[in-house]
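Q: give me a 3D structure for the following:
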Amino acid sequence: MSSEDYLKDISEIKNLMNKSSKFISLSGLSGIFAGVYALIGALFAHWFFSLSGNEYIVIDSEIFNFVVIDLLIVGILSIGTAIFLTTKKAKKNNEKIWDALTRRLLFHFIVPLLAGGIYILIILNQQRYGQTGALMLLFYGLALLNASKYTLGDVKYLGYTQIVLGLICAIFPGYGFWFWVIGFGIMHIVYGAVMHYKYDRK
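A: Here you go, the predicted model:
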């Protein structure tokens, strides 16, 4: 057997191991759509409330209900699109969409995200709105980082980016809206485009 055959066999074994230990059917397009939904939601909020000459948006009790509804719509659209596109990709590649690996991925993603969500609701109930944007970015980044070991390794870079943005946002809490736009909007589009070009087009 030639060295090329050995290398080919090793490559096939590596691919099989990756498929059995990592969920690789994530769709890059879902990241792009999530970013677009986030930008539309942010633009709508910006238009609806108007900055009135201020440099940043401050969330107070008067706009809290609208912000929650806006975020829920963005979240539902993003999750729904991700499920649809990821399922479609998995079927195309003859891969299982729901198995023990998927459950581990979701568990490690949801736990830090749920903990963060509950904590954010607690401080919002206390009318402490200043760090909301930073906390959302931080906990989302931690959730991505925690789940990245069960899926494509590139996910961790999006997680690192969200964490860094969250920390910077904590320093400048008055600009939380804009950091949210960068993190959940622009970075999702960039990440999704890279993933789509790197994996989905093959």
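Q: make it CA atoms for all contacts and neighbour counts henceforth
A: Will do.
Q: what helices or strands is the longest helix anywhere in the chain leaning on?
A: Longest helix of the chain, by residue count under DSSP state H: helix 64-92. Here helix 64-92 touches helix 28-49, going by 3 or more Cα pairs under 8 Å, 6 or more residues apart in numbering; DSSP states H and E.
Q: in the helix it packs on, what counts as buried?
A: 28-42, 45 (16 or more other Cα atoms under 10 Å).
Q: residue 135 - nearest residue in space that isn't next to it in sequence?
A: residue 166 (6.5 Å; Cα to Cα, 6 or more residues apart in numbering).
Q: show me where the protein has its helices.
A: Using DSSP H, helices in the chain cover 3-21, 28-49, 64-92, 100-125, 132-147, 155-171, 176-180, 187-195.
Q: for the comparison step, fold the sequence that follows:
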Amino acid sequence: MNSEEKYIKEITEIRSMMERSTKFLSLSGLSGIMVGIYALVGAYIAYRLFYVENGSLLYNIIDRQEMTAEVENLIILALVILVLAVGTVIVLSLKKSQKDGEKLWNPAARRAVVNMAIPLVTGGIFILILLSNGLYGFLAPATLLFYGLALVNASKFTFEELRSLGIVQILLGLLASYFIGYGLLFWALGFGLMHIVYGIVMHVKYEK
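A: Alright, predicted model coming up:
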């Protein structure tokens, strides 16, 4: 190895060390795929149980603006998916960090979580306001919009690809806000299909 190659190798190693100290790089591509699968399964269950069997549930909810048993069950289903998704991300990220010899909860991870939490907490409060006012048709758009903002905000402290995923979520949220009767479809596209695509890209690019 000549001096020039040695110099390039040293620069690469220094850059890698600096990146690991400033960015959270333990996110697993497989976790993105699993989250997408959970979301698609949840969307299918919601469609079969609440849309097909109850018929035009969304429009009935918009007209009545009342908390029905169907709405409560939809919320429970969404919470179950959320718990599964968060749990999977934590477990697979922990395994990846151990494999890479890194600590999962490091300063970079804390910065990413804090910056992601600000839009998510704001969105959670906003969704509670929508629920209290019976505006159930805007729940799916709101989740997409605030989740997208959270990803964009956190992308500064982790993989740059997260920013692209966040922008797509925001665009889908805006579309869902306009095409109000198709919230479940846009939700499935955003949380389901887009997560699977993102997970595959991340797995191929960084983990193979």
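Q: list the TM-score for the superposed pair.
A: Laid over one another, the chains give 0.94 as their TM-score (TM-score structural alignment, normalised by the length of the first structure), with 201 aligned residues with a Cα RMSD of 1.7 Å.
Q: distance of whatever residue of the second structure lines up with residue 149 of the first structure relative to residue 112 of the second structure?
A: Aligned by TM-score structural alignment, residue 149 of the first structure pairs with residue 156 of the second structure. Look at residue 156 of the second structure and residue 112 of the second structure: by Cα to Cα, to the nearest Å, they are 8 Å apart.
Q: which one's more surrounded, these two?
A: residue 112 (21 against 17; other Cα atoms under 10 Å).
Q: can you tell me what the more buried one aligns to in the first structure?
A: By TM-score structural alignment, residue 112 of the second structure lines up with residue 105.
Q: show me the contacts for that match.
A: 23, 147, 148, 150, 151 (Cα atoms under 8 Å, 6 or more residues apart in numbering).
Q: if I look at the fourth one, how far off is residue 185 of the first structure?
A: Separation of residue 150 of the first structure from residue 185 of the first structure (Cα to Cα) stands at 24 Å.
Q: and residue 157 of the first structure, by the same measure?
A: With Cα to Cα as the criterion, residue 157 of the first structure and residue 185 of the first structure are 16 Å apart.
Q: between the two, which one's more packed in?
A: Neighbour totals were compared for residue 157 of the first structure and residue 185, and residue 185 leads with 24 against 15 (other Cα under 10 Å).
Q: I'd guessed the more buried one sits against residue 41; true?
A: No: under the criterion of Cα atoms under 8 Å, residue 185 of the first structure makes no contact with residue 41, lying 9.4 Å away.
Q: the aligned residue in the first structure for residue 83 of the second structure - how many residues pack around it?
A: Counting by TM-score structural alignment, residue 83 of the second structure lines up with residue 76 in the first structure. Residues near residue 76 of the first structure, counting by other Cα under 10 Å, number 13.
Q: one step back: buried sites along the longest helix of the first structure?
A: In helix 64-92 of the first structure, counting by 16+ other Cα under 10 Å, buried: 67, 70-71, 74, 77-78, 81-83, 85-90.
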